[in-house]
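1. 3D model of this:
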Amino acid sequence: MLDLNFKGRWRKYQKQVLDRFQDYQADGHVHLVAAPGSGKTTIGIELIARFGNPALVLVPTVTIREQWVDRIQTAFLENEQKISDLVSQNLKEMKALTIVTYQAFHSAMNQLQSQEDGEAEDFVGFDLLASLRAQKVATLCLDECHHLRNEWWKSLEAFRKQYEQLQVISLTATPPYDSEPELWERYIRMCGEIDQEITVPELVKEDTLCPHQDFVYICSPTAEESEHLRQFEDRKWEYIHQLLVNPDFQALVSGSKVLKGDISSDVLLEDPKYLSAILIYMYSQGLTIPDSLENLLGAKRLPQVNSYWLELLLQSVLYQTPDWYEDSNGFREKLESELKARGLVEKRQVYLVKSKASDQLLTQSLGKLSAIADIFLTEYESLGQELRQLVLADYIRKDFVTYLGDGQAGISQLGVLPYFESIRRKAQEHEIPVSLAVLSGSVVILPTDVVAELKELLPQVPLSFSSIGHLDPKDYVQVGFPSSAKGIVAAVTELFQRGQIQVLVGTKSLLGEGWDAPCVNSLILGSFVGSFMLSNQMRGRAIRIWPGHPEKTSNIWHLVAVQAQALITLPGEEPRPESNQDLQTLSRRMEHFLGLAYNQESIETGLDRLDFPKPPFRKKQISEYNERVKSLSKDRAGLRKKWQDALVVADRFEIVTEVAAQQQKIPIMLQFDALKWVRMSLLLLAVDLLLLLFRLRLIRVWWLTAACLLFFAFASWRYLCYKSPYKRLQSLGEQIRKALLDLGHLTDGQSRVQVEEDKGNYMIFVYLKGGSMRNKELFAQTVGEFFAPVDNQRYLLKAEKVRQDQSPYYAVPSLFDKRKEEAQKFLDFLTPTIGHYHLVYTRTEAGRKTLLEARIKALSNKNDRTLTKKKVKSRLE
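-> So this is what the prediction gives:
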């Protein structure tokens, strides 16, 4: 047995996991999903202790590795016990508990040299498997393993195949619920089935996480950036309008081998969007299109050319299918040169819908500097000396050191030091006595008046203090320390906890993951690089409870830069909100964060819960939104009450994944059929009554009248059922659930389909209630793909007879498109609900033609979109 004894008191949900340990470990795996701040590490250590064998723990980063070691020391060992006797952080010097990063493990498995965070290790010639066997390691603990690079996954899978039976503990905050079946199966093979899920709302309800709220501050580009963007757009659209009517360009396209019939239909339909782009351009310019190509395309009317189709055409001309065009005059080379000169081509990709240059400018807009300073001021006005604000950045920007303290110096980059200086200037402008600090791996700046306390916290570390930039040494000093020194981060964190530091600016690599300071009550995510996993970890820094401060609430601030005017477009073309990468990143981030909605007592995911404005954006709209969120951020008592009200729905609740479908997209065929039955029954009833009226009946057969009445009643009931899109979607969802069950994609037959109506927005939400989160995700994914616009799906469902307001096409979801038999079975399940559709395989010539027709119709309908979000529901609903 490992000599580990937990010294604290288990939380309710932690105790549930431990009480079920015997059941969970029956398959050799314990798989726990829990939000950041739930104490996964502590549970993991206890599970290792209960297995009782020497263990190998694999973690994502060096910071988290050290967090594991610290947690073992503080929560499981008595003071006289030495951590070094029990724990090793080196695979070459294993102990009963060996904790290393996935990178080090990968290097050891492949006998490579490893280099991470300044730590070098040479594993050439090292036999990892033999060393593990010698240490008798029989427990493997995986922390956030599904986020690994592919080559690290391969090393882990090779290890599992070669090593003897292992007991596996898997801990994660973000399992890949929405991944492809193959990736999910790979994940489950490694980690085992999920044994328990612990969500953020549950943790807030149990006072394990504090009440919190996400706020988005909309940043406008600086005047210089706006002018740059305006000039870029002006130049782009001026050139595009000239290009559309350029005789050389028209000659290049109209002289295409495609239009001459020199390219086979099979080749054209392999990727038909390029054919579509040619014909749409020709149509928009009033140029002649061969009848054979119109027939091949299958569309009666083509849309007008827009930036999407022109981008595809240029991509075809320059890079994708240049052999389709005869270019005797060398126009193509000139075209490419002109597009590159305007920043519209990068790495052989044409950008008209999106612009890499504009995206980068907005993502790294200097407007975020004033936003961060404004957020600081707002939070200080609300909390005063109680403020504990953490600001995270991607880079330090050491070259800015010389400008610190110079209030006239311009700031040209985002990063730790520019953020520090922006906040310092704002505090100076408003005469705010706030203590600011910088904490990164190589630069530490502290208020001068905390130096004595720092020395007391680090008596064994030789520290030096010097002036930095133009900052007055009476106010701030830079801390120098040996590269091997330990405890700097812990000491500065302690000063932060004590309130000697109120605003701490640092790098996400050091403080964004694994670092723990429960006092943080305001977090500004000034990072523009990173995955959802990392942003989730960063967010987790702010939402922990603060022992001794039960009133703590926390605000998490996200920054997004947008242009405060509508873009110039082609006639009839709407601005595309997705063209802004910064906004896209924010939207993806919010898809995963469960939090309070601003205007209702609900907990859900998605940007809509924050009442985020819809583009195109206007300056007044942006200003009003920012003022509103700043006002909301100050109502911390109201925030706590809203969480209480939202969580009072029931003692037990579950997370569901809702899919919203627009009413006009829900299959309507059987409504027409039912209406036809109603009319037929009325006709029969009328004939029967006429026969009675004119005494044409020789024999009184009352059962015929009764039969007519019953048929009318049944037909009317059926019509009323299918007249309601709510009931039609309920029926459709149930058939999809049965299809998923039949093919083995759902593991729980006890789940049920629920439908809710949002009459104001003409949307209907459908979701699966009960069962695992994976089942809910698969159901939502399948429904969403069924309603999705036609793009390049392998199978489509095509209506045999198109009725008014009926969608002629639906997509066969990816879970059913691998084999024709499965696609057909999906249709068979849906036929009783959607009516007469037939299966179209789109990888044949005829199928590609149908696909092309369907895509053009889908693209012409701008409303063909579905919305998916998670939401907290009472188990009793």
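2. rest of the way, CA atoms for contacts and neighbours
-> Noted.
3. Longest strand in this protein, by number of residues?
-> strand 653-662 (DSSP state E).
4. list the helices and strands that strand packs on?
-> With contacts taken as 3 or more CA pairs under 8 Å, 6 or more residues apart in numbering; DSSP states H and E, strand 653-662 sits against strand 763-769, helix 773-787, strand 867-874.
5. Strands of the stretch 351-500 of the chain, residue ranges please.
-> Remark: strands assigned in the stretch 351-500 of the chain by DSSP state E, counting those that start in this stretch are 389-393, 436-439, 444-447, 464-466, 476-480.
6. report the longest helix in this protein, please.
-> What stands out as the longest helix in the chain, according to DSSP state H, is helix 669-693.
7. Measure how far it is from the centre of its chain, please.
-> Centre-to-centre, helix 669-693 and its host chain are 52 Å apart (CA atoms, centre = their mean, to the nearest Å).
8. cool, and stretch 416-427?
-> 30 Å.
9. returning to that earlier point: what's the first helix or strand after the longest helix of the chain?
-> Sequence order places helix 702-723 as the next helix or strand after helix 669-693, per DSSP states H and E.
10. quick one more, to check against the first:
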Amino acid sequence: MPAPTSLASWRFTGTLRHYQADVLDRIDVVAPGPLHIVAPPGSGKTLLGLLLAQRRGARTVVLAPTTTIRSQWARHAASLSRDAGALSEDAGNPGDLTVLTYQALSVLDSANPFADLARRRWLGDLEQDGRTAEAAEQWLSDLEAGNPQPYKRGIASRSRTIRRQLAKENPETLVQALHPNALALIDRLVAHGVETIVLDECHHLLDHWALVVATLAARIRATGVEPLLIGLTATLPSPDDANEYDNYTSLLGDVDYEVPVPAVVREGNLAPYRDLVRFAEPTRDELAFLAAHADGLAVLLRTTFAHQTGLAFLIHKLQPEPETRDELEPPAPGVDEDRRLARAFADDFGGSEAAAAMLATASPQHPLVSLLPDVARRPPTTDESLRLLARFALDRLLPNPDEEARWRRIRRTLADFGYSLTDRGVRRTRDPVDTMLASSLAKDFAACDILRIEREALGDERLRALVVTDFAEHGNAHGGLVGTAGALRTLGVVVADTATHTLRPMLVTGGHTRIAARDADVLVPALGELLGIPVAAVPLLEDTQVAEVHAPGVGAERLVRAASVLLTRGTVQVVVGTRGLFGEG
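-> Okay, the predicted model is just below:
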């Protein structure tokens, strides 16, 4: 057994729930191997983890996915501890119980050790799109010099992909790529004598987080001590990605104890509930978009190349610059165009054929069209058009900072049609029908209708509702026509909808706190009283019915607690938020 620490003196003076007592009776913290516990939200996993660590008695590190959840662990631990100085949230000064985020332990070196590999991968992407190695190198160098921001984004994106692959194929390489501060933290925890590792919301332990935690455990093991890993989660990860799932199971093994949902309901810690489904049909405008999206894509592509810049791109594609001395000599009338057209087809037949078809369609009166063979005077196929658009965007727009708005506009529009414009070309992504269904505005209207029905059944005095979305903004995040779903949009609909506009809603996400502007006189003083600081609410420019709440220095954790208090009091009747805050602590 480890040497006792202040954890051994912890005392829980409350009453354990029956299933909590059952877990503590059944689980042996001395036996070798990890502990893997699955329990639904509201079942008291935090208390279980702390009491298991207390029973083990060794110095402990708790790892949590967010700073909000990290603070909750520290607060619960303080209620058990007789020595507040033994608790720490400071990575530089660990205590007998240290609570950190997974990110603190796994941040990569800011110098980006994968940058060279990322650049080589990018060059390969460009060559796959039909460029020569020399042309790919020249394009990437021009982008780096002319518009460094998208260059840096491209390197960072490919570095993340390489990191994930290395996590699967060569974990030691990944560990070597950790930031020196992260490596120093691992060594500090080992030297401090940490023997118990509590992994909250451990379903997040996929990809490199699992491997970094495994590294910490291995270094503790190298000192001659067998660490105890305690994994706590409400949701087991999906086995769809076999590599990531193997990382998870190799760390935590099979489930040792699963708390059944009915047991939590019976104890009164989870409200009785019924699973109900509300089907929402897309709005009339969304259905019209779906019916016409194929024609809309064709219009976008053709109008792009009817524009002066796009037309100049087609001409340059079909009339490349002279390369030889013969080509520089004055030719007979009409011969130069024919000669350069022949060279364009010889150098890149597919690209030139697509450019010829697009020129004949977008600008049929252009003099060059008369020199094209009859088979080239036709509408381009969708694939040809997209290939041209990708090359146009990469060669003429992305390297030029002045064309940033146009690049974004084309990218946003393509996203609505199920295509992604990236720094390596155009790629097929999610089907536009799926995108529309995922982000349909009808879902927000359905939420308002459900609130209306509940309001009629319960009355305003009893109505308390939580609307949970996947993210603050999600769905077609890059699109312009389809739009973006999520908590921010949902609140705006709840504020404006005739069925709910007299309710008092509040939104809390990781980055935003919003209320209806009409409720500012009531909610701003109430929030100021709860938070203990001056609070202000400023109407949004794009929707003056909604106001952004400003509470300087207050994090999401305190705002969630304030929203909970206001909901309990009935000052707020509807809280809109994300599952990251309300579904995971």
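11. With distance to Leu2 of the first structure added, can I get the helices and strands packed on strand 653-662 of the first structure in JSON lines?
-> JSON lines is the format used below for those (distance: least, CA to CA, whole Å):
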{"stretch": "strand 763-769", "distance to Leu2 of the first structure": "42"}
{"stretch": "helix 773-787", "distance to Leu2 of the first structure": "34"}
{"stretch": "strand 867-874", "distance to Leu2 of the first structure": "40"}
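12. could you dump the strands of the stretch 351-500 of the first structure to a markdown table with distance to Glu785 of the first structure?
-> Output for the strands of the stretch 351-500 of the first structure, formatted as a markdown table (distance: least, CA to CA, whole Å):
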| stretch | distance to Glu785 of the first structure |
| --- | --- |
| strand 389-393 | 37 |
| strand 436-439 | 46 |
| strand 444-447 | 50 |
| strand 464-466 | 60 |
| strand 476-480 | 55 |
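13. Any idea which of the ones you listed gets closest to Met590 of the first structure?
-> Comparison of the strands of the stretch 351-500 of the first structure against Met590 of the first structure by CA to CA identifies strand 389-393 as nearest, at 18.0 Å.
14. Packing partners of that closest one?
-> Using 3+ CA pairs under 8 Å, 6+ apart: strand 389-393 of the first structure touches helix 416-429, strand 503-507, helix 508-511, strand 522-525.
15. and Gln662 of the first structure, which of the ones you listed is closest to it?
-> The nearest among those, by CA to CA, is strand 522-525 at 34.4 Å.
16. and that closest one, which stretch of the second structure?
-> Strand 522-525 of the first structure corresponds to no residues in the second structure, going by TM-score structural alignment.
17. tell me the angle the helix or strand just after that strand makes with strand 389-393.
-> Where DSSP H and E defines the elements, the next helix or strand beyond strand 522-525 of the first structure is helix 532-540. Interaxial angle, helix 532-540 of the first structure versus strand 389-393 (axes from the mean of the first three to the mean of the last three CA atoms, to 10 degrees): 160 degrees.
18. Next, the buried residues of helix 532-540 of the first structure.
-> Residues Phe532, Met533, Ser535, Asn536, Gln537, Met538, Arg539, Gly540 are the ones in helix 532-540 of the first structure that count as buried (16 or more other CA atoms under 10 Å).
19. For the closest residue to the fifth one other than its chain neighbours, which residues are in contact?
-> The shortest distance from Gln537 of the first structure to any residue that is not its chain neighbour, by CA to CA, 6 or more residues apart in numbering, is 5.4 Å, and that residue is Glu513. By CA atoms under 8 Å, 6 or more residues apart in numbering, the contact list for Glu513 of the first structure reads Thr63, Ile64, Leu534, Gln537, Met538, Arg541.
20. swap in Phe392 of the second structure?
-> Per CA under 8 Å, 6+ apart, neighbours of Phe392 of the second structure: Gly310, Phe313.
21. For it, what is the corresponding residue in the first structure?
-> Using TM-score structural alignment, Phe392 of the second structure lines up with nothing in the first structure.
22. From Ala357 of the second structure, how far out is Phe392 of the second structure?
-> 15 Å (CA to CA, to the nearest Å).
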